[in-house]
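**Student:** got a sequence here, can you build the structure:
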Amino acid sequence: MTAMISAAVLGSAGIVHADVTSQSSATTPTDTSEVVAKTTDLGKAALTTSQTTESSADQNSNRQESTAPVSSNDQEKKASVENNQNNTEKTTNPEKEQSSDTVLKSSVSSVANNENKEVKSVTPATSSFATDENIVSQRTVPQANSTITVSNPTDYPTQAAKLVGKNSQGQPYYIYQIVNLRNPTLDSQQARLILAVDPANPQGNNFVYVTTDQYKKIYGNVYVIAPGRYADIAVGTSGSTSPNGENSRIFRVSNTQPFTFNFNGKTISVPASVSIKSVRTVNPVYGLGNQAKINYTDKVDITPELNNPAIEYIYRDKDGNYTTNSALPTNVPVNGITGQRFLITNVDNYKQVVKGYYLTNQKDSLSNTANGKDYQETISQFQIGKYYQKTLYNWDRSVSQTLIYELLDPQGTMNISLVRPNAKTETKRVAVGQVDRFSNGTLARNPFVPGANAVQLVYADLGHIIPVDENGQVISQDQPIYNNDETDAHKAAATASPDLTAEGWVLNDPKQATITPANPGEDTKVEYRRVIINTETKTVTQTVKYEYADGITEGRPSLPAPRVQVATFTHTTITNPVTGDIISDTWTPAQKFTTVYSPKVDGFYADFAYVGGNDNVTQNTPDTTFVVKYAGPNENVEHQTVTQTVHYQYKDGITEGRPALPQDNVQQKSFTHTVKTDPEGNIIEDTWTPDQADNQFTAVKSPNIHDEATDTNYYYDQAVVGGNTNVTQSTPDTEFIVYYLPGNITTQSKSITQTVHYAYRDGVTQGRPALPTDNVQRVTFTQKIETNPFTGDVTGYNWDPIYSKFDSVQTPELKGFYADQEVAGGDTHVIPEDSDTTYTVYYAAPVSKITDEKHVTQTITYEYADGITANRPTLPRTDVQTKVFYRTVTTNPWTDKVISDTWSPAQNFTVVQTPTINGYYYDQAQAGSNSAVTHENPDTEYIVQYAPGKVTTEDKTVTQTIKYEYADGVTEGRPTLPADNTITVDFTHTIVRDPWTDKVISDTWSPAQTINPVESPTIDGFTPDHAEIPGKTITYDSENLEYVVKYTKDEEPNKPTPEEPTPEEPTTPEPEKPNGPVEETPTPSQPQPTVPAPEAPVQQPTKPVEESSEIPVINQVVSAKPAAPNKEANNKLPQTGNQDSTAIIGLGLVTAFASLFGFGKRKSEK
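**Tutor:** Down below sits the predicted model:
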């Protein structure tokens, strides 16, 4: 028999089984290309920033197989895979869309035997995720005289590698995981999955192959799983393809793409991971890092990365924490993939001297195993300063939990954090090779492999020189960092101690002037002592005195006080307290005396404007004194006048017959000149003083000239002349002329119109009455204009007539339409300044609108007559019918005057047939009315009531009695006879009547019942005439039954042999086999050693077996005499659905013991 491996296509609506072929079919499918499921939005599979969604975590299971052991029959039915020699290669285009929130999409395919070994797939676009190492690889160059080469691991599965494909550059895909599939076999060989990535883009697509432990060929398709997608691979022939079925053969492979999210208050980026989920578990055969060789229900691995570092530069702070530091060199990448081997020649070339830091690695440490030689190791999955994730999903594709890994130190200690939806994040610090456990049972296993990592060059801060006093107290913040040893990154060079003389300290030990530390990371304390300081002071003065030249002071202003300046100098001597040498002997620096300007004394003048001043006053400058003398002045006075004149003239020179011109306008300002000289004749003051407070000429406004006789206006060429805001003695005399001329006269006319226009408001004219012709009226005005002869500006005008008026126009009527105005135009006076006016009269049809709305309802309500609803059928929904009426009002479109007011016509409700309710009866078969209603009708309500039928009952009992007697009537000296065995059967007569009409609806008796056969009890030495009383079916009309069993003494043997009587051992009654459901208790298989506790246990639900009995069976009640129980008796209780099997077994035991020990009679169950 040929068995094919089926595929389960999972969609959002449920699970669809798509069997390629049944097990009984012998045909081979001609198409083994991938079955692709529709894209399904299954929830966020990665953690995000605006609200962080928690991720899922990696789990493994060490559970014992909970399914029953495979029987030989099952082994015969295990799946074999039919060769398909005719299959051609198929090309599958994986979906290119990737959700922005990293949602996994489903892609499910069947697995079939395929001699072509590989189904080619189009390579999708590479992932956009860029790691820090990609950047480093662009800017870090390996050191000279060193090379880095890469090779596959020594245990790389070369046989399996022959099955995987190649990328577009011809590079074979890189295998990073091979797992055994628990239970399924292919061609009687152990089934396996191979997981590989493109070496050019390992964070992109995953390539999954189904094969066996012989690696002879590929079964079915190559599964190309893009980032953010998954594939369900159904392997084997037994079991359901449901992803959460008990015997599921689904192996779900999910590719969680790289993502960025907020973790512990900062944004981190994590690379991809791939999980394998299955009920049947998988077991790793080959993989990267620290792999536990156990059975997993969920196997999650961090996807390999490209260009991880071969040389890591790591910073260790004062507290022993390891991290990255921008001051250190950038990491040196290796052009390979996680898990590959790399060889670096001459590691010492990478030990760089970094200012302020030293290399902590010592001989034989992790990164110095070669010390100048070569270093060969494995490209590590982990590096300090980065984070990694393992995400685990539920079967519905929602995130279960996420483990976040952070490498803390070169020894491999890790922080492992459990992040779950709607739960607090837990973090465990796990040492290398250790395992911890989270609160939900998830194991926190440290996957770091010691030694399988890059060269880790760990740098720390160089120490400082710390100045202290003789008590060890720090005395200065001048604490220099050690100098680097430029020839050895591990060491610090000689460093000078700081010179603190200016702060008052000197070295206590001159030998500590230079420090060469033995430990480059440890601070060195250098002791200083306070210097000895002696001081003395000296002053130097400059004095300025003031006197009158003639010595007279009486009646004169007081002279200024002397001005004294003092310079103080300090002499400081500093002595070294250790050697006694004078460190310093100094005076404070030179100072300055300022020049002193002679103060003013009213009415007197100094002989020196200023005295004194010295820019270099030292302790050696002598004291100095200056004397300034004051004397009185001489005075000379003169006067001067400045004039402004405005003249008025006719421009054309004509004065005859014209008004007289205005008189000239004359303004004058006078000034006094005073000159003062000192006694030596030197001018000490030369001033001009105005004789008036106002020293401005006023601007003169030109007067108006009007000839009253001729009504003629004369215009000036300047409205305002003259005026000066600042007249001084130096201002020259000024003259202005204002010219006059009569105004220029011109005339003009102006016409103004009034137009009344007629239009329809909506602009529609077709099919309507013709509109009236426009009404146009005109008025003409004549104007005389006068202009200024100098500026041309219009200075006056008058109109004839002064105003006029248009006639009002009566609006013509237009049939079927209404005008917005009865009269248009002519309502105000018209003046020459007005413009043409147009009035538009609009016509419109009357307006109809709904002003009111009225609802009239008919409601039919259903209720139980007694008001009780609990434990009864749900009543019919209330039937509500509503009729809506509208009020329409028609009005004049302009005045809103009502033209008509009407309501919508009458309507009819529908009569409703009353719904039936099983077991209940209504009081009316229909309700409601179909009469016409209008808006004036009130709402109506009908109530339909239900009531149960009237039930009357009577009971009847039928009895079966079995009596036991000796046939000869003798009882004395014989065993006591069994008590009468009485069984009663009850019947009920039920009559149901209509509660409203009292009509009989049903008349029934309870059904027939059965009495089991009753075995006659045994009496030693006697035989009953009936071994048993047969069973019988009893109905309500059966008569009472009575049986008599008679015992006859057995005949004795001819030659009885007396012997010691042996008491008969009573037999133990066998409990009845339960007819109810029995829970199957699975028996676990033998424990597997060294397997950790299960993180995701698989439950094995049992299916209850349901039995029912149509006719109840009456239990036998036996006599109280201790007699051997009848093992053949099968008295059963009525079966009413599924009951606990243990309860039924217990009841059987109680019944057996009752019959054994005679616990009296019991009425049978009904």
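**Student:** switch to C-alpha atoms for all contacts and neighbour counts from now on
**Tutor:** Will do.
**Student:** three-state assignment of Ala1143?
**Tutor:** helix (DSSP: H, G, I helix; E, B strand; the rest coil).
**Student:** if I look at it, how far off is Leu1149?
**Tutor:** 10 Å (C-alpha to C-alpha, to the nearest Å).
**Student:** mind listing the strands for the stretch 851-1000 of the chain?
**Tutor:** 879-891, 898-903, 907-908, 912-913, 920-922, 926-927, 932-933, 940-948, 950-966, 981-993, 1000-1005 (DSSP state E, counting those that start in this stretch).
**Student:** can you mark which positions in the longest one are buried?
**Tutor:** Neighbour counts over strand 950-966 (16 or more other C-alpha atoms under 10 Å) mark 958, 960, 962, 964-966 as buried.
**Student:** which residues does the nearest residue to Gln783 once chain neighbours are set aside contact?
**Tutor:** What sits nearest to Gln783 in space, not counting adjacent residues and going by C-alpha to C-alpha, 6 or more residues apart in numbering, is Trp799, at 4.4 Å. Going by C-alpha atoms under 8 Å, 6 or more residues apart in numbering, Trp799 touches 781-784, 832.
**Student:** buried deepest among the strands of the stretch 851-1000 of the chain, which one?
**Tutor:** strand 920-922 (a mean of 20; mean count of other C-alpha atoms under 10 Å).
**Student:** could you dump the strands of the stretch 851-1000 of the chain to a markdown table with distance to Tyr375?
**Tutor:** Converted to a markdown table, the strands of the stretch 851-1000 of the chain look like this (distance: least, C-alpha to C-alpha, whole Å):
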| stretch | distance to Tyr375 |
| --- | --- |
| strand 879-891 | 89 |
| strand 898-903 | 102 |
| strand 907-908 | 100 |
| strand 912-913 | 95 |
| strand 920-922 | 93 |
| strand 926-927 | 99 |
| strand 932-933 | 103 |
| strand 940-948 | 94 |
| strand 950-966 | 99 |
| strand 981-993 | 97 |
| strand 1000-1005 | 99 |
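**Student:** what about the residue nearest to Gln783, which helix or strand?
**Tutor:** Using DSSP states H and E, Trp799 sits in strand 794-800.
**Student:** let's compare: structure for the following, please.
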Amino acid sequence: MNPTDPQTPGTPINPDEPDGPKWPTSTNYDKTVNETISYVDQNGHVVAKQHTDSVNFTRTVVVDNVTGEVITSGAGTTAWTATNGDTTFDAVVSPVVPGSVADKAQTAAVTDLNADSANVNETVTYTKVGSLVPSSSDGNFPGAPTVVYPNDPSDATKVTPAGVPTVPGYTAHDPEGHVLTPGSSYQPSDPMKDTTITYTADKQKGSVSYVDDTTGKTLKTDSISGTTGSKSSYSTSGNIADYKKQGYELVTDGYPADLTFDNDDTTDQNFTVHLKHQNIQSTEAKTVTETIHYQGAGNQTPADNTAQVTFTRQVSTDTVTGEKTYGSWSADQSFAAVTSPVIKGYTPDQAEIGAQTVSGDASDLDFTVIYTKDATTKPVNPSQPTMPAKPVNPSQPTTPAKPVNPSQPTTPAKPVQAGQAAATNFVDQRLPQTDETDQQHMTLSGLLLLAMSSVLGLFGMTKRQRKE
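**Tutor:** Predicted structure coming up:
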């Protein structure tokens, strides 16, 4: 009997003899050697499906039909033979279990198996892999995720380099203090142990500029610095107070009172404080005075005549530079015409100072009126009146006087004192404001005096002729 012609143990060898010899219960003509590989964690929990394999051996045995005993040798009994001639368990690669590494990459092959070989039982134990663990002593560190080491897909006992978490504004360092650039990977020396990645805050910087909006110029720029996430100790209040003392006023303060430095290493944090010049408005007044001086009338000279008008304008004063900007003066004003006072015996050179219109830009006005004493005529002495000549009787014409020998000129008769014309002092009379001489008045006076002198002269000559 053999595996290809098996018999049922305990049944009659000869079916026709039910009480005859029976097929043995153990004929031992078929044998299997098994291989089992288990994959478990450190606690014995299965982490992957078992691997099983087997090698089968067979032989042919002979049973004595009379006695039913198995004949183990000779008489047609054969040796054990492996099915298909396979007497080897191949090496088995340990499966990759995510997050764990195996203690062996594969189980070794088992060769030269035979029917007497024991079953093969193997166990592969897995241990959890380590992680990159971010850490920082900086109180503002926002944290970063833990990164489990990636399994090597081709070797269950290994891991591949782990990507270092990028934390903006912070620099990563490995356990040896080496800088790990953002986006880089780290290969742990022991895949089953955690690796601490230490993060330090990056330096941050910026500036605060103070700008004069009136001129568009930057007054000053202060530098500020700190580290990612830290609070700035800088304050603008002191500088703003100083600028206010210089005449500035605050427009906007663009610097935050509680500035926290950001995590952007590529861009500085720059802020601007805007100021402008203050302008103080005031009103300026100006008085323009007109003064008329009077001269030449002695103790009768009038006192100065004064009049005033007042103008106003707006003034804007830049409190930083002190520069003033002036508005227009108020409307023009006028001084009324002033008639020169009348003083007996004196004539002013200007009868009137005309009306004057002035603006706020005008200077004070000064005028002078000069009085000149009027000229006087010496009167004839009334105690010695001149006797009029006796009129010639027209009905008795007189004999003409003998003419004087022209070769012996006579001395002209001395005019009678009483008839002598008084000397007249002509005063230069000028019209008010025009300063022109009163020529007509002088001419008339001269003609009258000349006529009087001629009459008196003729009267004297007639009297002398009568005496002769």
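**Student:** mind checking the TM-score on these two?
**Tutor:** The TM-score (TM-score structural alignment, normalised by the length of the second structure) is 0.30; 201 aligned residues with a C-alpha RMSD of 6.0 Å.
**Student:** that older thread, neighbour count for Ala1143 and Leu1149 of the first structure, which is higher?
**Tutor:** Leu1149 (16 against 12; other C-alpha atoms under 10 Å).
**Student:** helix, strand or coil for the more buried one?
**Tutor:** Taking three-state DSSP, the label given to Leu1149 of the first structure is helix.
**Student:** roughly how far apart are it and Val700 of the first structure?
**Tutor:** Applying C-alpha to C-alpha to Leu1149 of the first structure and Val700 of the first structure gives a distance of 142 Å.
**Student:** ditto for Ala160 of the first structure
**Tutor:** 117 Å.
**Student:** which one of these two is surrounded by more residues?
**Tutor:** Ala160 (20 against 14).
**Student:** can you tell me the SS state at the more buried one?
**Tutor:** helix.
**Student:** and the host helix or strand of Lys849 of the first structure, what does it pack onto?
**Tutor:** Lys849 of the first structure is located in strand 847-864, with elements delineated by DSSP H and E. Judged by 3 or more C-alpha pairs under 8 Å, 6 or more residues apart in numbering; DSSP states H and E, the packing partners of strand 847-864 of the first structure are strand 879-891, strand 940-948.
**Student:** Ile582 of the first structure: which of the ones you listed is closest?
**Tutor:** Closest of those to Ile582 of the first structure is strand 879-891, at 117.3 Å (criterion: C-alpha to C-alpha).
**Student:** next, the angle from the closest one to strand 940-948.
**Tutor:** 180 degrees (axes from the mean of the first three to the mean of the last three C-alpha atoms, to 10 degrees).
**Student:** SS state for Ala451 of the second structure?
**Tutor:** helix.
**Student:** if you could redo that for Gly460 of the second structure, that was the one I meant.
**Tutor:** Per three-state DSSP, the local secondary structure of Gly460 of the second structure is helix.
**Student:** that one: neighbour count?
**Tutor:** Neighbours around Gly460 of the second structure, by other C-alpha under 10 Å: 18.
**Student:** give me the neighbour count for Lys49 of the second structure.
**Tutor:** For Lys49 of the second structure, the count of nearby residues is 11 (other C-alpha under 10 Å).
**Student:** any idea how far it is from Val93 of the second structure?
**Tutor:** Counting by C-alpha to C-alpha, the gap from Lys49 of the second structure to Val93 of the second structure is 13 Å.
**Student:** for Thr1004 of the first structure, state which of the buried residues of strand 950-966 of the first structure is nearest.
**Tutor:** The closest of those, once distances to Thr1004 of the first structure are taken by C-alpha to C-alpha, is Val958, at 17.2 Å.
**Student:** touching, the closest one and Gln1009? I think so.
**Tutor:** No. Contact status for Val958 of the first structure versus Gln1009: not in contact, 10.6 Å apart, counting by C-alpha atoms under 8 Å.
**Student:** list residues touching both of those two?
**Tutor:** 985, 1034.
**Student:** list the buried ones in stretch 842-860 of the first structure?
**Tutor:** 842-846, 848, 854-860.
**Student:** could you dump the helices and strands packed on strand 847-864 of the first structure to a markdown table with distance to Ser584 of the first structure?
**Tutor:** Below are those laid out as a markdown table (distance: least, C-alpha to C-alpha, whole Å):
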| stretch | distance to Ser584 of the first structure |
| --- | --- |
| strand 879-891 | 114 |
| strand 940-948 | 119 |
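**Student:** tell me the spatial nearest neighbour of Tyr223 of the first structure, not counting adjacent residues.
**Tutor:** Val208 (4.9 Å).
**Student:** the one you found: which element?
**Tutor:** Assigned by DSSP H and E, Val208 of the first structure falls in strand 201-212.
**Student:** skip ahead from that strand and say which helix or strand is next.
**Tutor:** Assigned by DSSP H and E, the successor of strand 201-212 of the first structure is strand 223-225.
**Student:** which strands and helices lie in contact with that next one?
**Tutor:** Using 3+ C-alpha pairs under 8 Å, 6+ apart: strand 223-225 of the first structure touches strand 201-212.
**Student:** for the strand it packs on, packing partners?
**Tutor:** Applying 3+ C-alpha pairs under 8 Å, 6+ apart, we find strand 201-212 of the first structure packed against strand 174-186, strand 189-198, strand 223-225.
**Student:** the contacts of Trp799 of the first structure: which two are farthest apart?
**Tutor:** The most widely separated members of these, counting by C-alpha to C-alpha, are Lys784 and Pro832 (12.3 Å).
**Student:** same drill for these two, tell me which one is more crowded.
**Tutor:** Ranked by neighbour count (other C-alpha under 10 Å), Lys784 of the first structure and Pro832 place Pro832 first, with 21 against 14.
**Student:** what's the helix or strand hosting Thr297 of the first structure packed up against?
**Tutor:** Assigned by DSSP H and E, Thr297 of the first structure belongs to strand 296-302. Where contact means 3+ C-alpha pairs under 8 Å, 6+ apart, strand 296-302 of the first structure is packed against strand 273-287, strand 387-393.
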